[in-house]
Each structure stands twice: as structure tokens, then as C-alpha cells.
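Asker: Fold the following and give me the result.
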Amino acid sequence: MGRLGWQLAELLYPAGVARALEHAWFRPPHGNGPDGAGRELLDRARADWALVTGQGASRRVRVYRWGNTGPTVLLAHGWGGHAAQWQPLVAPLLAAGMRVVAFDALSHGGSDAGARGAGQTSVVEMSHSLLATAWHAGPIHAVIAHSLGSAALALAVREGLHLQAAVMIGPPADMHTAASALAWRLGIGPGVLARMQRNSERWLGMPWSAFNVPAIGRARPVPPTLVIHDRQDKEVGWESGAAIAGAWPGAQLMATDGLGHRRVLHDAQVIARAVSFIHGAANAPGLAEATRRMQAQADA
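Answerer: So this is what the prediction gives:
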């Protein structure tokens, strides 16, 4: 449906347009699966399952692990992503002495469908997937997240996930702002958007204001964080990353140019900076010994 079609439908049937917008907003894209290098990466992993409980039957999250020693780094993909997209980053992290864990969020990749079926999910379920993986494969030293995975990470931190470091790549700052941008592109007015927001809050179990990532950094302790965002990112504006870096105490901002929203994951300088940031946190005074104690307790 084009912009004019959405506008006409809004005039005739605003409740139906609100439901259609809700369905479109919470439908993850199902693009291409892992490429050859990504599939090879997953084939080399130790694969098992983490469980997400609540909202009915338990649901399985596919978990992949590489490496046997060192602090554990958890990789969280974005909306419509999958664990194999981290192929450029796994080897550098292993070379830096880290264990690496990645997962497919519910309704993504090889994981089970979420509570509303394979065609609908949310950042809340992505955060539950992250927390389930962290509990299953922990203790977790750091998380590197891309796009909406960064918002899922922020929700997990608000829920009590303790980390020594975090890296957010192309993170969205606020769900309402992003949804408003979609509504504007479609020609949908604020009244229908507000109706869609109220409808979704009933099953999300929380208000949309809870998804404001900068506000989380102002409200509770957050880990040392590196935010990486490209100035030409057309999917998530660079201003979002800058807002998060400005609000999270002590956060650092790395701005890139010309890498967009996805190619940034393959850039050698981005990878080096992310690994260096995580490695530096792992080798902070006293932290290495604390990490070893945590791992010994987990293995006992």
C-alpha cells in the first residue's frame, strides 16, 4: 500500500490502520540466511539451547559458542539478524583471549517463534533471549550489540544484567521516535500512531517510554560503554548513537563515515576498536582475577 492508500485508509478506518501498523512494526524481516562464511562459522561452533520462560510454554533460543578460555563476550544481533552476521568479529575476539557466545533471538534464525508466532516479536523478546543466553552461558564479561540488539541490551541492563563493558553499534535511542518516522513515511497521523502504541503496550507489558535507551543510562548504573555509529546510517540516525553516548556516564562515541548501518560490522577499524575496548576492560586492574573467580564458581 502506498502513502496515499494509507492516508485514505486512516480516514475511513483508523482502528484497522492502527492494527495494520502494529503488525508491520512488530514483524521482523526475514531476509537471506547465513552466507558461506557465516554458515562455516556456525558449523564450527558448539551449539545448544537456552530457554526463555514466561508467557506460556518455554521457548528455545539457539546458542553458539567458540573458545574455551578467557572472559566471555556475548554478541547480540539486531532486528531481522542472526548469529552468523558476527563472522567478522569472532576470530579477532578469540585471538584477544576471549570466549565468544552468540544467539538467534526468538523468531529469528534457528530459534523458536516468540509468544505471538514467527511473524511477530519485539525488543522485549529480544532482551529476554539475551538474558536467557547470558544465564545459560555466563558469567558474561561484555556484550557487543548491533542495532535493535543494543536496545535489547539496555533493557537487560535495566533488569540487572551485570557487565564489565558494552559495545553498541548503530543503536536506536527511542522506539517512539523510530515508529514516528515510519508513520510519517507512510502518511499516518499521530492519532493512529498513539492508538497503535496503546494497543501494543497491553501485550508488551510496559509503556513505550521504557524503551528510551538514554533514559536507562540516567536512571541506573550502566557498564563502561563504547557507542559506534556511522554518520550516513540511513536506518538508524547517527543522532541516536550520539544521544546514548551523551546520556550514559563515561560512554565513548566512535563516529564513522560511509559505512552505513550494516557494512560497519565488517570494517577493520571498527572491529579493532571494539575488541580493544572489550580487551581493555578485561585487563583492568583486579578484573582479570575477579573474572577467573566468577568462571571457577560457574564451572564448580
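Asker: hey, let's count contacts and neighbours off CA atoms from now on
Answerer: Fine.
Asker: neighbouring contacts of the strand or helix carrying Arg292?
Answerer: Assessed by DSSP states H and E, Arg292 sits inside helix 287-299. Helix 287-299 has contacts (Cα atoms under 8 Å, 6 or more residues apart in numbering) with Gly70, Pro71, Gly138, Pro139, His141, Ala281, Ala282.
Asker: Tell me the spacing between the first one and Glu159.
Answerer: Put plainly, it is Gly70. 25 Å (Cα to Cα, to the nearest Å).
Asker: Which one of these two is surrounded by more residues?
Answerer: Gly70 (18 against 12; other Cα atoms under 10 Å).
Asker: For the comparison step, fold the sequence that follows:
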Amino acid sequence: MSAVDTSARTTPTPATAPSTGTARATRRRLAARARLAYVRGRLHVLGVVAPRRAGAEAFTLWCTLPGGTGRRKDFRPHAGEVVELAAPRGGRVVAESWGSGPVVYLVHGWGGWRGQLGAFVAPLVDAGYRVVAFDAPGHGDSDPSVLGPRRGTLVEVMEALEVVGAHFGDSAAVVAHSMGTTAASKVLSAGPLRTERLVLIAPNHDFAEILADFDRMLRLSPRVQGLLRGALEDFVGHALSDFDLAPLGADGQLPQTLVVHDRRDKETPFAVGHRVAESWPTATLVATDGLGHQRILRDEATIDLIVRDIAARPSALRPSS
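Answerer: Now for the predicted structure:
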């Protein structure tokens, strides 16, 4: 998980008469290539003369949130009721709710925010649920991460969900996207929050795979790779493999789960969602085609499928008539 722009590795296609937008995009790609080259060069030199400093800088890059406006899009139908809750490591976690009835939590991914999943709000409220979404530290309207502005960590996403869960209570469902799928699954497997239904949209890679991609992108030396991995495991207090999704639900202890993944997802391959669904005895896989990693969050047919799946299971949390 890094904010280093991997688009730098894509060579722009020349055009005889580029439009203003094309020229601007080309300049951005060239600037991204220059930034990546600088970072690689700096880490290479530090890896030779000051490897621990190189490891520390790689850790900071890993925890830096991605830029771009795509993850900041807002699909909420209207403002809900906002509460501010205390994060365990300091600062505020902002949560927002709509409607009444059994709770459904919406959990954003890496660099995202609660508005990204806003297209789920109205359909779930219409189906009789109270929808609760929140911003993890460093994301959206919540206070910065313990690591500072523009930073974030998986454990803080988990802690935010625990804090929000303690405030609003157990849920009929949790709908999570991308890295939020790991955060939600870890919290549910640990037990501080219970839910009757889990929906994983575009679940993320195993962290060994993400780390290997990060190491290759920055061309880190084996020594710096080891220092980075050690710093990450020291921070979270666990081996990185403890956060791999497929083993988390392999014992059948997690709730009934719907895995929704697009076959043309460029951020997390469809094979990842397929692997999770194959590994979890409680999981069912639904494939979409052509929605990618972000558009899937606002596709009406996909949202309708997910809402109907949640509503098809009568909630023990719903008062009997």
C-alpha cells in the first residue's frame, strides 16, 4: 500500500496533435516517472550507506495514502447524522448514519472514505436498515493517523471499526471494499463486533504479494526489504501473514459471506476474490464484468444484488411484529 504512482511505468502514447487534456495527462505521467526515479535512486543510495534510514523511509512510503480524486468521490444521497468518536491512538473518528432498523456497516478501503460507498445508503435504508459509514484515521474527515497527515495503517482502520461498532452495536451486515475487507474480517474474527452477514467487494491481495510488488516497484535491496517487513510487523504486533484473507475464514467461523469481484479489476485481480471464496466454506462468489475496482461501488445492479442478499436473511436484530 503505497502512494508512489505506479503509472510512471507506463510509456505515454505519442499523438500528433494532443488535446489539452492529453497534454496534461502526459505531463502528469512524466512527472510521476521522474518522482519514481528519484525515490528509487534515493533508496538505493541509502540502502548502501544507511540501510536503516532506507527502511524507515520505505515504511513511510508504504503508509502514505494514495492521491487522486477517484477515492474521494461522494455518492451519499444526502447528509446523515454525524458523530465523532475517540480513536484509541488519539484524535476523532467521524461516523455518519442514515435510517433506522438493524445496522449495516460500510467499510471503505485504502485511501478511501465513507462517501465512496454512499450509493448503498438509500437502497439499504429503503430496505429497513440503519446504515453506518465512517472514516478511518487519516482518511476522509477523521483526524490524521498516529503517523501524521496523509498517512494510514490497516490497524487504525480495524480500531476505527471497533470504536464505531461499540457505539452502534452488532449488525445485520458489514459491507467492505478493498483493504476494508481485511479490516472487517479481522475485527469479526477477533470477536469485538458481531454481524449476521458479510459482503466483501474486491478483496485485497495477501500482504506478502502487496509487499513483493512494492519491493519490485521501488527496487529495494534484500536488506532494506527485510528492514521494512520488520518495521511493519513491529508496528502491527503480528506477522503479516496473520492478515491474509483466505486463511481468516477457512475454519468456517466467519458469518455467511458474499464475495463480489470484477473480472477486469486492475487493482486486485479477480483471482484474489475467487481464492477467498474457494477457501471460506461460508462464502459465495459473484463475478461482475467491466466495473473495475471503483465503479463497482456505484453500479445499480450490483448494489441491488447485495441489498437483496442482505435482506433475504431475516435479521435477529429486527424487532418482531
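Asker: ok, back up a step: format the contacts of helix 287-299 of the first structure as a markdown table; extra columns: distance to His30 of the first structure and secondary structure.
Answerer: As requested, those are exported to a markdown table (distance: Cα to Cα, whole Å; DSSP: H, G, I helix; E, B strand; the rest coil):
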| residue | distance to His30 of the first structure | secondary structure |
| --- | --- | --- |
| Gly70 | 34 | coil |
| Pro71 | 32 | coil |
| Gly138 | 29 | coil |
| Pro139 | 31 | coil |
| His141 | 30 | coil |
| Ala281 | 35 | helix |
| Ala282 | 35 | helix |
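Asker: Identify the farthest-apart pair in those.
Answerer: Gly138 and Ala281 (16.9 Å; Cα to Cα).
Asker: just checking, what residue in the second structure corresponds to Gly5 of the first structure?
Answerer: Alignment note (TM-score structural alignment): Gly5 of the first structure maps to Gly41 of the second structure.
Asker: in which helix or strand would I find its match?
Answerer: Taking DSSP H and E as the criterion, Gly41 of the second structure maps to helix 20-49.
Asker: What ranges does the stretch 151-300 of the second structure have for its strands?
Answerer: For the stretch 151-300 of the second structure, the strands defined by DSSP state E, counting those that start in this stretch cover 173-177, 197-201, 256-262, 283-288.
Asker: Contact partners for the residue mapped onto Glu162 of the second structure from the first structure?
Answerer: Mapped onto the first structure by TM-score structural alignment, Glu162 of the second structure lines up with Leu131. Leu131 of the first structure is in contact with Ala156, Leu161, counting by Cα under 8 Å, 6+ apart.
Asker: Include distance to Ser320 of the second structure and mean neighbour count when you put the strands of the stretch 151-300 of the second structure into TSV, please.
Answerer: TSV is the format used below for the strands of the stretch 151-300 of the second structure (distance: least, Cα to Cα, whole Å; neighbours: other Cα atoms under 10 Å):
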stretch	distance to Ser320 of the second structure	mean neighbour count
strand 173-177	18	26
strand 197-201	19	26
strand 256-262	22	23
strand 283-288	28	18
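Asker: Among those, which comes closest to Val157 of the second structure?
Answerer: The nearest among the strands of the stretch 151-300 of the second structure, by Cα to Cα, is strand 173-177 at 11.4 Å.
Asker: residues in the first structure aligned with that closest one?
Answerer: Counting by TM-score structural alignment, strand 173-177 of the second structure pairs with residues 142-146 of the first structure.
Asker: again, but for stretch 238-248 of the second structure
Answerer: Against the first structure, stretch 238-248 of the second structure falls on residues 206-216 (TM-score structural alignment).
Asker: Give me the residues contacting the matching stretch.
Answerer: Contacts of stretch 206-216 of the first structure (Cα under 8 Å, 6+ apart): 151, 154-155, 158, 172-176, 197, 201, 243-248.
Asker: Tell me how far the residue nearest the centre of the first structure lies from Val213 of the first structure.
Answerer: Nearest to the mean C-alpha position of the first structure, by Cα atoms, centre = their mean, lies Gly149 at 0.5 Å. From Gly149 of the first structure across to Val213 of the first structure, the span is 12 Å (Cα to Cα).
Asker: same question, Trp184 of the first structure
Answerer: Distance from Trp184 of the first structure to Val213 of the first structure, by Cα to Cα: 22 Å.
Asker: For the two, indicate the residue with more neighbours.
Answerer: Neighbours around Trp184 of the first structure and Val213, counted as other Cα under 10 Å, are more numerous at Val213. The numbers are 28 against 14.
Asker: follow-up on the earlier one: what sits against the nearest residue to the residue nearest to the centre of the first structure once chain neighbours are set aside?
Answerer: Spatial nearest neighbour of Gly149 of the first structure, chain neighbours left out: Gly78 (4.4 Å); criterion: Cα to Cα, 6 or more residues apart in numbering. Applying Cα under 8 Å, 6+ apart to Gly78 of the first structure gives the contacts Ala145, His146, Ser147, Leu148, Gly149, Ser150.
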